[in-house]
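Trainee: Show me the folded form of this:
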Amino acid sequence: MELAYIPSPSRGVIHLGPIPLRAYAFCIIIGVAVAVWLGSKRWVARGGAKHTVGDIAVWAVPFGLVGGRLYHVITDHQLYFGPGQNPWNAFKIWEGGLGIWGAIALGAVGAWIGARRRGVPLPAWADAVAPGIALAQACGRWGNWFNQELYGRPTSLPWGLKIHKVEPDGTVVDGVFQPTFLYESLWCVGVAVLVIWADRKWRLGHGRAFALYVMAYTVGRAWIEYLRIDEAHHILGLRLNDWTSIVVFAGALAYFVVVGRRRPGREAPDSIDPAAHAESAGESAGESAEGGTEQPTDREPNGAG
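Mentor: Down below sits the predicted model:
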């Protein structure tokens, strides 16, 4: 008898007339908003302009969504191009299916374009938004809860996730499973806290805060992936995402060590964002025109949290 468990929503979509409002999409939107908000605070604390993070996110987010979907469709192609499958379902991103690896990879391409247009160094921008990205992932994982997907093995734990749904092939799933969505969400919150703390303590710069986020996330993803029972490709007994975590962790660690030796510390505030100087000059001109005086301040760009 099941004495305690986490219930699943009976549905993940509400129809407002003919318009479907999907919880999965709202979770992603909330995550993006949190990432931009926190990233902007940290960027301004480093000496950057307040709109820079959002301007670059306009490029990074669409690229990230496309990359995340491409990774999912490529690695789970049998769900869309196998016998009896409908290839057009590959475009139904609102039904779930985003691979974080593809989202980060192609999102970085979009961020690079946006950073070049804005005239700021991409590593510095990535350091500012790193904990926000982790929080965005924490929010996004709740979309899996609404969709009743990507859960783990059966469990009798009191925080098990109750699943009751009918698969497309007619199979009924009814039981209590490991809430891997919750584990990953909480882990990502912990990653954000870790990056903010480490960044304040050691003043990480030149992309090292972002590398720390990547390393911390991949460690968690590896053990959470071990609990999942959804269909996945296996190589030498490990799920594909476990191997991806290992490779990405190794790359982030190498970057962290090499860059830390070559370029210790953090970028100078006056070197990261030309727009900040334009804003400052505009404000000073406005104050002069109004007869105001600017008081000297000692600004310490410690990353905001």
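Trainee: From here on, just use CA atoms for contacts and neighbour counts.
Mentor: Noted.
Trainee: where do the helices sit along this protein?
Mentor: For the chain, the helices defined by DSSP state H cover 23-45, 52-75, 78-81, 100-118, 122-140, 142-147, 180-202, 208-227, 240-262, 274-289.
Trainee: Pick the most deeply packed of these.
Mentor: Of all the helices of the chain, helix 122-140 carries the top mean neighbour count, a mean of 26, counting by mean count of other Cα atoms under 10 Å.
Trainee: same for that helix, what does it pack against?
Mentor: Secondary-structure packing of helix 122-140 (3 or more Cα pairs under 8 Å, 6 or more residues apart in numbering; DSSP states H and E): helix 23-45, helix 100-118, helix 180-202, helix 208-227.
Trainee: and if we set it to 10 Å?
Mentor: Under the contact criterion of 3 or more Cα pairs under 10 Å, 6 or more residues apart in numbering; DSSP states H and E, helix 122-140 touches helix 23-45, helix 52-75, helix 100-118, helix 180-202, helix 208-227.
Trainee: between the longest one and helix 240-262, how many degrees?
Mentor: Read that as helix 52-75. Orientation check (axes from the mean of the first three to the mean of the last three Cα atoms, to 10 degrees): helix 52-75 against helix 240-262 gives 140 degrees.
Trainee: Now do Asn89: how many residues are near it, please.
Mentor: By other Cα atoms under 10 Å, 13 other residues sit near Asn89.
Trainee: What's the separation between it and Ala111?
Mentor: According to Cα to Cα, to the nearest Å, Asn89 and Ala111 sit 28 Å apart.
Trainee: do Val34 as well
Mentor: Val34 sits 17 Å away from Ala111, going by Cα to Cα.
Trainee: do the same with Arg239
Mentor: Taking Cα to Cα, one finds Arg239 at 29 Å from Ala111.
Trainee: Equivalent analysis for Gly48, please.
Mentor: Gly48 sits 16 Å away from Ala111, taking Cα to Cα as the criterion.
Trainee: burial count for the closest residue to Ile272 other than its chain neighbours?
Mentor: Excluding the flanking residues, the one nearest Ile272 by Cα to Cα, 6 or more residues apart in numbering is Val120, at 5.5 Å. Residues lying near Val120 (other Cα under 10 Å) number 20.
Trainee: Please verify my assumption that Val120 contacts Gly47.
Mentor: No: counting by Cα atoms under 10 Å, Val120 stays clear of Gly47, with 11.7 Å between them.
Trainee: structure for this one too, so we can compare:
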Amino acid sequence: MELAYIPSPSRGVIHLGPIPLRAYAFCIIIGVAVAVWLGSKRWVARGGAKHTVGDIAVWAVPFGLVGGRLYHVITDHQLYFDPGQNPWNAFKIWEGGLGIWGAIALGAVGAWIGCRRRGVPLPAYADAIAPGIALAQACGRWGNWFNQELYGKATTLPWGLHIHKVNPDGTVTDGIFQPTFLYESIWCVGVAFLVLWADRRYKLGHGRAFALYVAAYTVGRAWIEYLRIDEAHHILGLRLNDWTSIVVFIGAVAYLVIVGKKRPGREAPDSIDPDARPLLAEAEAEIETGTETESEAEVETGSEAAAATEAEPEAGSADGQASQERRPTS
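Mentor: Here you go, the predicted structure:
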């Protein structure tokens, strides 16, 4: 008997009358809200307009959800299309099953469409939203906890995850397992802070902050995949997601190095967001006007002081002459 463990929720859905409220969906919604909030703050700080990130997210999020589900269904097709399986279950996204690789890939397509419509560069948008995506993943992994899925190998660690559920084939899983959802959630929070720090320290631009997020995430995903025991395709002894992590990591690092040499630094604020340019121009005008007014005031004040200085000797001379006239002669 284990002395300590992390309990799993007895259920992941609450019914509000006929309406099911699913924890998995709430975790995703919370993650999207966090990503848009943090991305907007970073975008505005770089010189962009306030609502640009949210407007582009309207395109990126649906594309990302579709891409994530497609990746899962394609790579785990046996769960839906093998004999005895129900193909319609492929549409039950609320039961879990989103592949981050497909979500990022197709989400990038949606973001590209949104960026084209707003006239902003996709790399700059990706840099602004990168740490928010990592935090969104951290939130989304708690949906796996509610669904009691994607756990790791059996363990005796005090932070092991207690799983007790009835599987689709009627068997029961009961035991203490590695809480891989928690490992990945913590790792994603660390990745978000890493990107925030590196971006502030090195002024990453032109997509490099996003590439750093991708590279850092894949490192953690590789060792977390090693712990997982859910069904997966293997190639040369490694799970498919391990190979994907390796390929994506190499691509992200190559992008960091190449773009860092060709386009160091960060985009200029006036090249990021056309909607923010009137605001920037207004701010610059206010600064210039304030500077001119201050300079003019300084000139006027200096002129008055000079005039007063010139007047003092004259007044002094007049007073001296009057004193001489009043002085008695000897």
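Trainee: TM-score, when you put one on top of the other?
Mentor: The TM-score (TM-score structural alignment, normalised by the length of the first structure) is 0.93; 290 aligned residues with a Cα RMSD of 1.6 Å.
Trainee: Closest to the centroid, which residue in the second structure?
Mentor: Residue closest to the mean C-alpha point of the second structure, counted by Cα atoms, centre = their mean, is Gly132 at 1.9 Å.
Trainee: contacting residues for that residue?
Mentor: Going by Cα atoms under 10 Å, 6 or more residues apart in numbering, Gly132 of the second structure touches 31-40, 42, 138, 188-189, 192-193, 195-196.
Trainee: one more time with 8 Å
Mentor: Contacts for Gly132 of the second structure (Cα atoms under 8 Å, 6 or more residues apart in numbering) come out as 34-39, 192.
Trainee: likewise Trp197 of the second structure?
Mentor: Contact analysis of Trp197 of the second structure by Cα under 8 Å, 6+ apart lists nothing.
Trainee: ok so, going back, overlap in contacts of Val120 and Gly47 of the first structure?
Mentor: Listed as contacting both Val120 of the first structure and Gly47 by Cα under 8 Å, 6+ apart are 272-273.
Trainee: Make CSV from the contacts of Gly132 of the second structure and add distance to Glu294 of the second structure to it.
Mentor: Below are the contacts of Gly132 of the second structure laid out as CSV (distance: Cα to Cα, whole Å):
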residue, distance to Glu294 of the second structure
Val34, 43
Ala35, 42
Val36, 40
Trp37, 38
Leu38, 37
Gly39, 37
Ala192, 43
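Trainee: Between those residues, which sits nearest Gly160 of the second structure?
Mentor: Nearest to Gly160 of the second structure among the contacts of Gly132 of the second structure, counting by Cα to Cα, is Ala192 at 25.0 Å.
Trainee: quick one: that closest one and Ala136 touch, right?
Mentor: No: contact between Ala192 of the second structure and Ala136 fails when scored by Cα atoms under 8 Å: they sit 9.7 Å apart.
Trainee: what's next to stretch 9-18 of the first structure, contact-wise?
Mentor: By Cα under 8 Å, 6+ apart, stretch 9-18 of the first structure touches 20-24, 145-148.
Trainee: okay but the residue nearest to Ile272 of the first structure is in contact with Ala276, surely?
Mentor: No: judged on Cα under 8 Å, Val120 of the first structure makes no contact with Ala276 at a distance of 10.5 Å.
Trainee: what do we get in the first structure for Asn241 of the second structure?
Mentor: Aligned by TM-score structural alignment, Asn241 of the second structure pairs with Asn241 of the first structure.
Trainee: Check Ala297 of the second structure too.
Mentor: Checking TM-score structural alignment: Ala297 of the second structure goes with nothing.
Trainee: what about Ala297 of the second structure, helix or strand, and which?
Mentor: Assigned by DSSP states H and E, Ala297 of the second structure belongs to helix 277-326.
Trainee: list the contacts for the closest residue to His51 of the first structure other than its chain neighbours?
Mentor: Closest residue to His51 of the first structure apart from its sequence neighbours, by Cα to Cα, 6+ apart: Ser40 at 7.2 Å. Taking Cα under 8 Å, 6+ apart as the contact definition, Ser40 of the first structure lies against 50-54, 128-129.
Trainee: Out of the residues you listed, which comes closest to Ser284 of the first structure?
Mentor: Nearest to Ser284 of the first structure, judged by Cα to Cα, of the contacts of Ser40 of the first structure is Lys50 at 16.4 Å.
Trainee: what's the burial count for the closest one?
Mentor: Applying other Cα under 10 Å, we find 19 residues neighbouring Lys50 of the first structure.
Trainee: Surely it touches Gly39?
Mentor: No: using Cα under 8 Å, Lys50 of the first structure is not in contact with Gly39; the gap is 9.7 Å.
Trainee: Distance-wise, check Thr289 of the second structure relative to Glu300 of the second structure.
Mentor: Thr289 of the second structure is 16 Å from Glu300 of the second structure, where distance means Cα to Cα.
Trainee: I misspoke; the intended subject was Tyr151 of the second structure.
Mentor: For Tyr151 of the second structure, the distance to Glu300 of the second structure (Cα to Cα) stands at 75 Å.
Trainee: Return the set of buried residues in stretch 164-184 of the first structure.
Mentor: 164-165, 176-184 (16 or more other Cα atoms under 10 Å).
Trainee: how about these in a markdown table, adding distance to Ala115 of the first structure?
Mentor: Output for those, formatted as a markdown table (distance: Cα to Cα, whole Å):
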| residue | distance to Ala115 of the first structure |
| --- | --- |
| His164 | 45 |
| Lys165 | 44 |
| Val176 | 46 |
| Phe177 | 43 |
| Gln178 | 40 |
| Pro179 | 37 |
| Thr180 | 35 |
| Phe181 | 32 |
| Leu182 | 33 |
| Tyr183 | 33 |
| Glu184 | 30 |
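Trainee: Around the closest residue to Arg263 of the second structure other than its chain neighbours, count how many other residues there are.
Mentor: Once flanking residues are discounted, Arg263 of the second structure sits nearest to His206: 7.2 Å by Cα to Cα, 6+ apart. Neighbourhood size, His206 of the second structure [other Cα under 10 Å]: 22.
Trainee: ok, His206 of the second structure to Asp319 of the second structure distance?
Mentor: 74 Å.
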